[in-house]
Each structure stands twice: as structure tokens, then as C-alpha cells.
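Visitor: sequence and predicted structure are below.
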Amino acid sequence: MSRRPVAQINLAAIGHNLQRVQQLAPASKVLAVLKANAYGHGLVRVAQALSEADAFAVARIDEALALRTAGVVKPIVLLEGFYEAAELPILLANNLQTVVHNELQLVALEQAELDGQLKVWLKIDTGMHRLGISPEQFNEFYRRLWQCPAVQPGIRLMSHFSCADLPGAVKTSEQLTLFQQLCSDKAEQQSLANSAAIIHVPESHGDWVRPGLILHGISPFTHQQGWQHQLRPVMRLSSRLIAMRKIKQGETVGYGANWQAEQDTWIGVIAIGYGDGYPRHAVSGTPVWLAGREVQLVGRVSMDMITVDLGQQPVETIGAEAVLWGPELAIERIAKYADTIPYELLCNITPRVDYQYITV
């Protein structure tokens, strides 16, 4: 029996979810987003499981180089682009593609003396106001990139939605309209749709879609779960029941004594806590799947342990498996109880957790 929590990663589920993306956007190529260690699932193993994707996207150059070192040969796009001109020869040597989103990057490309040309994605800020050139800069950047000797012909055009996870948001239609107006007379390939837009904004699919969260079986919408979009959860986070104790009505549990038993009951202790990545701010009542039934978290989350209410007549024994999220218990539910989003839960898994990969 493992003494460590286990994050079981179902690689077959990743393949299924990619196929679902391809069904939703059959005319588009898939740029699979693998940033932040593939959303906490393991960068290299997930990339290997996504062999049918057309290309990969990461945030930073170290992630791209890790994929190349592991033997991944598919195109890789740096979503944040390069930070300084000294990185350009590294991009060229490793066949990495870069997003351009500001003047400094454009000037660096214009001044570069490279032995070859780089594939460039030009990012336009249509309303996210994070990365990207302004609409007013678009024509100038487009012209200068076409004239730049360091840039391959055929730049790609992209933007990013700010509210696609809010179905029916006016902001989404405004961004789509602006992007289409700017690019309507351009023959270059275009990319706008993230996970939420792949599902709910089919008119935005374009030449490339950029799925991230949905590849891992999770809904990008607050009030929905992955299964509602025919997705399969990829990560199953589990641990073990390591102690049981009976407490009396009125007794408290955990730091701060902020949970008090309303009746005599049994408390179970499960070996996982915020030191493993379980959310510290999960409140009493957060569900845990324990040996085939749902029980509730009580008291504060500790660094190494959580406590659950087993009721007056528990059927579990020490060593019973507890699932914190997975096929039995949707991570979207846990995120609500912790007042956060599934992205954060996935990315916060720590090295104390044992990763296991399965293919069923």
C-alpha cells in the first residue's frame, strides 16, 4: 500500500478527449496546449499520448526544450514568445515557433542575423488586454513581419477570448467580430478558439483550435462537468484512510476548532493535505469519495491530513482508498467548495504525490 497520495493519469482518456475535440472542430487543426506541466498531468507523458495532435503549445522556452529533449518532434509554439534576442538562435536550432505580441520582439527579429527563418504567430489584443498588439498596430506589424528576413513567409494570426467560458457573453462576439474584420483580407491561417470556444463558439474555430483544459476531461464552464461534453477525466487523485476515532457531540476537530460535532460520530483521517496540493481553503462539507461512498470534509485542511465525518456506524477500515477527485468525484465540484477553479487544483499538485500512468 502506497504511503503517498497517488495521481493516476489515464492516457487513454487523453486520447479520447483529443478525439472529442476533433469531433467538435473537424475542419480545424489542433494546437494542444501543454503549459504548466500539461496542467499538472506531466508534460512529456501527455505530449506522447497526444500523438494525433497537429502541434503543441507551451508558455515558455524551458517547457519546449524539455519536450525536444524527450524526443518530441512535432511543431511547438511558445505562447509567451521569446524574452530576449539571445533566445532566437535557440528557437531556430530547436525548430520552435514563436508568438510575437510586442514591439521589442518585432525589433529583435528585424535585427536578428540568423542562419534560417522562424515561424511566427502574430497575436492581436482584441479585448483580453493581456498580451498582444493593439488593433491599430496590426497592419504595421503585419507588413514588417512579412518584410523581415528572419521570419518565414506565412505568418499565423491569433487572439484570445476573455469571456468564452461565459456562454452568450457579448464580449466574445465583439472580440470575434473585431478579429474577423482585421483579418478578413488576409490569407494566413488563424487561431482564436480556446477550450470554451471550441465547445460553445463554433464560428470561431478557424484554422487552428487551442484546447487545454478539455484535453484533461474538465469542463471550462463553472456550472458544468466534463461528462456533459462527452469528456473523460484524466487525473484520479487518491490517498488512504490512516486513522479513525470516535468523538462525542460538541467536540471539535482540527486547527481553530471551527467544526463541532452535532452528534456522536466517527472521524476519519486521510493522508493528504495542502503540502500535497489539496486545497487548503476547501470548506467543511467538501465531498470525498471513500471506499465507495461519499463522505464530507470536516475541519480545516492540514499540511499532511484532512478529516472526514464517517457517521455513527462507519463501514470503512484503516487503509481504505479515498478519492479526492477523479471519475468518481468531479474536480469541478471540489473547485467550487475551495472557491477556486480546476486549473489551480491541477497545477498545485506537489512532488510529494506519486504519479502513475495507465492506458485503459
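Guide: Noted; the coordinates are in hand.
Visitor: only C-alpha atoms for contact and neighbour calcs from this point on.
Guide: Fine.
Visitor: for Gln249, give me its contacts.
Guide: Going by C-alpha atoms under 8 Å, 6 or more residues apart in numbering, Gln249 touches 260-265.
Visitor: would you map the strands across the stretch 101-250 of the chain?
Guide: 120-123, 156-158, 190-193, 208-209, 235-247 (DSSP state E, counting those that start in this stretch).
Visitor: neighbouring contacts of the fourth one?
Guide: Among residues not part of strand 208-209, those counted as contacts by C-alpha under 8 Å, 6+ apart are 25, 28-31, 189-194, 198.
Visitor: farthest pair within the residues you listed?
Guide: Spatial extent of the contacts of strand 208-209 (C-alpha to C-alpha) is set by the pair Gln189 and Ile198 at 16.8 Å.
Visitor: and those two? Which one has more around it.
Guide: It is Ile198, of Gln189 and Ile198, that has more neighbours when counted by other C-alpha atoms under 10 Å, with 22 against 15.
Visitor: pretty sure that one contacts Gln22?
Guide: No: using C-alpha atoms under 8 Å, Ile198 is not in contact with Gln22; the gap is 9.7 Å.
Visitor: Arg210 touches Val33, doesn't it?
Guide: Yes: Arg210 is in contact with Val33 according to C-alpha under 8 Å; the separation is 6.2 Å.
Visitor: below is structure B, check it against A:
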Amino acid sequence: MPRPLTATIHVDSMQHNLQRARICAPASKIWAVVKANAYGHGLELGMQGFALADGLALIETDNAVRLRALGWIKPILLLEGIFDPTDVALLAEHNIDSAVHCIEQIKMLEYTQLYRPIDVHLKMNTGMNRLGFLPDEYAAAYARLRAIPGIRHITLMTHFANADELEHPRLKIVEQVRRFRLGAAGLLGERSLSNSGGVLQQSVLGDELASDWVRPGIMLYGGTPGGKTAHEFGLRPTMTLASEIIGIQQLQSGDSVGYGSSFQATAPMPVGVVACGYADGYPRHAPHGTPVIVDGVRTTLVGRVSMDMMTVDLSPIPNARVGSKVTLWGDGLPIDEVANAAGTIGYELMCAVAPRVRVQEGRLGTNG
């Protein structure tokens, strides 16, 4: 028998969350973001879950080509663009769109003869200060792209730093929109603005965030970028990480458990050993008290997470036994709640699930 640790991917929830994005941004086309192996869900299942998206967006050039091999015929966008002049031919061969965020990428396109027209997405840096041209540099970059014979459509794009917090003290989303409009004034092309946070704020900001394209990521996987819980946004979990109890120890008052003996029992208590550890992607730094579900009952992590195992308090589950079912996140236990307890974000937990964890498909239905 295989080790009893599985990541169940709920494709029906992915479809549901995509529809939520459409409801939030009804006038926009959707790039479903599938970078990092579809946030740990797998490209094949991501393609299945987001089959009704208008396009798929990702970072990895090899996976962009793989999507074509898997049968995806709609648009594909490389969010970081190309990394080497040899990538230009790949764009034309596989009909892949590319972000353009620096002068070096423009030079690659200028110096390579394209045998087939390609579409590009010119990125403006409106305050995130990672990638993109500043607003006062943007028109010149646009003109240079427009002069390249093989460039067909140019989409105008930016990325929001704090879309989940409308009144962020350093950089508000409305200020980024203002800078974008100023830098893009008079330029022809579709607009691409909102990430998940921006999509979920459309009901508040309305026309302020109107654009031709949106690029949701985490919301499609049942996580929240902030502001509210995923459930409050009407999102459903798309991944359930589940295991079983493989051993039980009876601690006495004063006994400790795990490496470092960091947890000490204050009274007699049963402790369950779960087949999951940091080598599976569960965060090693998750503290005592991180929520876990055993046989449908909420309890907590105790002791330090080790490579292959973790230990949980079985006091609330007196009938727990070897083989009892354990939910680490997902159906019934929001991934963001686990992430918050561990001082991280749901994105990281999804993406960190290790290759040795068995992945299976399963419907969540109306639960979760």
C-alpha cells in the first residue's frame, strides 16, 4: 500500500472559482494564471479546471510549450516574458504571447526576424517596482515595439501591489491606476490590469478597474489575497491535503514530543503521529496550535514538524485510532487558516507540495 498522504484536486471547485472571477469582472476576458505547476495543482488539472478561461498565463517557457502539447489552443501568456534571444522563435512557433518589461527584451525582439507575427504585453511599473517601464518611459517603449515588423497586437499591462487593501498607507490601487492611465494615454491596445485582489475589488471600485483582461491567480485556487476570507468571497478550496494517523503515543504530564522537545504535556494526553512532514511540503515552522482535523473533529498540531511526520493532540477525539483520517488543509479547513497560523500565505503551501505526495482528482461538490 502507498503512504497514506494525498493531495486531492477539486476540479469542480476550480471551475466554480473561475466563474466567480467572471461574475466579479463580467466585461473582462480572463487569463487564468497557472504558473508554478498551476499553484501545485498540476498543469493537466489546471487546464481542465480552467478550460473556459480565455487564456492561460504562466512564467515557465517549457510549460508554455507543454500546454500546447497537452492540447490547449487558446492564448498563452508568458508573464515574465522571454529570457534569451532563442526564446523569440519559440513564441512564433507555438503562438505564445510574451510580456515585455525591459529594454533588453525589446532588443531581443528587434534583432530576431519573426517568421510569424506575435502579440506582446507591454508592462508598466506603476509602483510595484519589480518589472516594467516607468510611466514616462512607457510611450517610447511602445513606439519601439510598434516599429518591429513581427509585432502584431500590443496589450498595455501593469500589476497591483496592494489590491487587497484599498487604503494602503504607502501605495493605493487607485494611485496605480492613475499612473497607468497617464503613462498609457493615447496608446492603442487592450488593457490588462487586475490580479486576484483587483478582481475581487471590482464590486467596490467598479469602472475604476475596468479593463479588457484580468489575471486572477490565487482566487482561482480557493485562496484569498487578503481583505476577507475565501469563503466570504464565495470561493471554494481546490486542494485537500489529507493523511492518516499511523501511530499513537500516550504522554504523561511533563512528557515532551518530537525534535527539540519543544512541546511539553501539562496533563496526560494522547498524541497521534500523522504521515506528513516538511519533506511533503507542510511548513516546518508551523507552531503548536496550528489547526488540523482528525475524523472530522478540529484539533491542533503539537511538537515540531519533522521530515516525514507530525504530531497532533488527540484529546478531543477519544476514539481516534491508527488509520483515522486527517485533513491538513482543504475541505473543511481553509488553507489560509493553516497558513496564517504558520506565519505564511496559502500560495506558499499550495506551491510547496512535494512531488512524492500522491495527487488524485476528486469532486468537492457543494461542501467546503
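Guide: Yep, it's here. What you see is a predicted model, and the numbers here were worked out from it, not measured in a lab.
Visitor: TM-score for this pair?
Guide: The TM-score (TM-score structural alignment, normalised by the length of the first structure) is 0.96; 358 aligned residues with a C-alpha RMSD of 1.4 Å.
Visitor: coming back round to it: Throw the contacts of Gln249 of the first structure into CSV and include distance to Leu290 of the first structure, thanks.
Guide: Shown next, in CSV, are the contacts of Gln249 of the first structure (distance: C-alpha to C-alpha, whole Å):
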residue, distance to Leu290 of the first structure
Gln260, 21
Ala261, 20
Glu262, 21
Gln263, 21
Asp264, 20
Thr265, 16
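Visitor: out of the residues you listed, the closest to Asp304 of the first structure would be?
Guide: Ranked by distance to Asp304 of the first structure (C-alpha to C-alpha), these are led by Gln260 at 21.0 Å.
Visitor: neighbours around the closest one, how many?
Guide: By the criterion of other C-alpha under 10 Å, Gln260 of the first structure has 16 neighbours.
Visitor: separation between the aligned partner of it in the second structure and Val302 of the second structure?
Guide: Using TM-score structural alignment to pair residues, one finds that Gln260 of the first structure aligns to Gln264 in the second structure. According to C-alpha to C-alpha, to the nearest Å, Gln264 of the second structure stands 9 Å off from Val302 of the second structure.
Visitor: next, show the common contact partners of those two.
Guide: Counting by C-alpha under 8 Å, 6+ apart, the residues touching both Gln264 of the second structure and Val302 are Val257.
Visitor: and the contacts of stretch 106-118 of the second structure?
Guide: Contact with stretch 106-118 of the second structure is made by 84-85, 88-89, 91-93, 95-97, 100, 141, 144-145, 148-153, as judged by C-alpha under 8 Å, 6+ apart.
Visitor: do that again at 10 Å, thanks
Guide: The contact list for stretch 106-118 of the second structure (C-alpha atoms under 10 Å, 6 or more residues apart in numbering) reads 82-89, 91-98, 100, 103-104, 122, 141-142, 144-145, 147-154.
Visitor: now swap in stretch 289-299 of the second structure and tell me
Guide: 242-245, 272, 274, 300-303, 312-317, 319-321, 323-329, 331-334, 337-342.
Visitor: show me those that map onto strands.
Guide: When the contacts of stretch 289-299 of the second structure are checked against strands (DSSP state E), the matches are 242-245, 272, 274, 300-302, 312-313, 325-329.
Visitor: please, a ChimeraX command that selects the buried ones among the contacts of strand 208-209 of the first structure?
Guide: Selection of buried members from the contacts of strand 208-209 of the first structure for ChimeraX, criterion 16 or more other C-alpha atoms under 10 Å:
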select :25,28,29,30,31,190,191,192,193,194,198
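Visitor: ok, back up a step: ok, of the contacts of Gln249 of the first structure, which come out buried?
Guide: 260-261, 265.
Visitor: of all the strands of the stretch 101-250 of the first structure, which lies closest to Gln48 of the first structure?
Guide: When the strands of the stretch 101-250 of the first structure are compared by C-alpha to C-alpha, strand 235-247 sits nearest Gln48 of the first structure, at 16.2 Å.
Visitor: moving C-terminal of the closest one, what's the next helix or strand?
Guide: Per DSSP states H and E, the first helix or strand lying C-terminal to strand 235-247 of the first structure is strand 252-253.
Visitor: around the residue nearest to Arg68 of the first structure when sequence neighbours are not counted, how many other residues sit close by?
Guide: Using C-alpha to C-alpha, 6 or more residues apart in numbering and skipping the chain neighbours, the partner closest in space to Arg68 of the first structure is Asn94 (7.3 Å). The tally of other residues near Asn94 of the first structure (other C-alpha under 10 Å) stands at 16.
Visitor: report the contact partners of the nearest residue to Glu361 of the second structure once chain neighbours are set aside.
Guide: Excluding its sequence neighbours, the residue lying closest to Glu361 of the second structure (C-alpha to C-alpha, 6+ apart) is Ile9, at 4.8 Å. Applying C-alpha under 10 Å, 6+ apart to Ile9 of the second structure gives the contacts 40-42, 45-46, 49, 221, 237-241, 330, 359-364.
Visitor: run the last query once more with 7 Å
Guide: By C-alpha atoms under 7 Å, 6 or more residues apart in numbering, the contact set of Ile9 of the second structure is 41, 238-240, 360-362.
Visitor: what's the spacing between the residue nearest the centre of the second structure and Leu45 of the second structure?
Guide: Nearest residue to the geometric centre of the second structure (C-alpha atoms, centre = their mean): Ile218, 3.8 Å. Going from Ile218 of the second structure to Leu45 of the second structure by C-alpha to C-alpha gives 15 Å.
Visitor: Arg215 of the second structure and Ser194 touch, don't they?
Guide: Yes: counting by C-alpha atoms under 7 Å, a contact exists between Arg215 of the second structure and Ser194, whose distance comes to 5.9 Å.
Visitor: and for the aligned partner of Ala197 of the first structure in the second structure, the neighbour number?
Guide: Matched across to the second structure, Ala197 of the first structure falls on Gly198, judged by TM-score structural alignment. Residues within reach of Gly198 of the second structure, counting by other C-alpha under 10 Å, total 29.
Visitor: how far away is Gly198 of the second structure from Val214 of the second structure?
Guide: 8 Å.
Visitor: show me the contacts for His129 of the first structure.
Guide: Contacts of His129 of the first structure by C-alpha under 7 Å, 6+ apart: none found.
Visitor: likewise Val269 of the first structure?
Guide: Each residue near Val269 of the first structure by C-alpha under 7 Å, 6+ apart is listed here: 241-244, 305-308.
Visitor: buried ones among those residues?
Guide: Among the contacts of Val269 of the first structure, those classed as buried by 16+ other C-alpha under 10 Å are 241-242, 244, 305-308.
Visitor: residue contacts, the residue nearest to the centre of the second structure?
Guide: Listed by C-alpha under 7 Å, 6+ apart, the contact set of Ile218 of the second structure reads 196, 224-225, 347.
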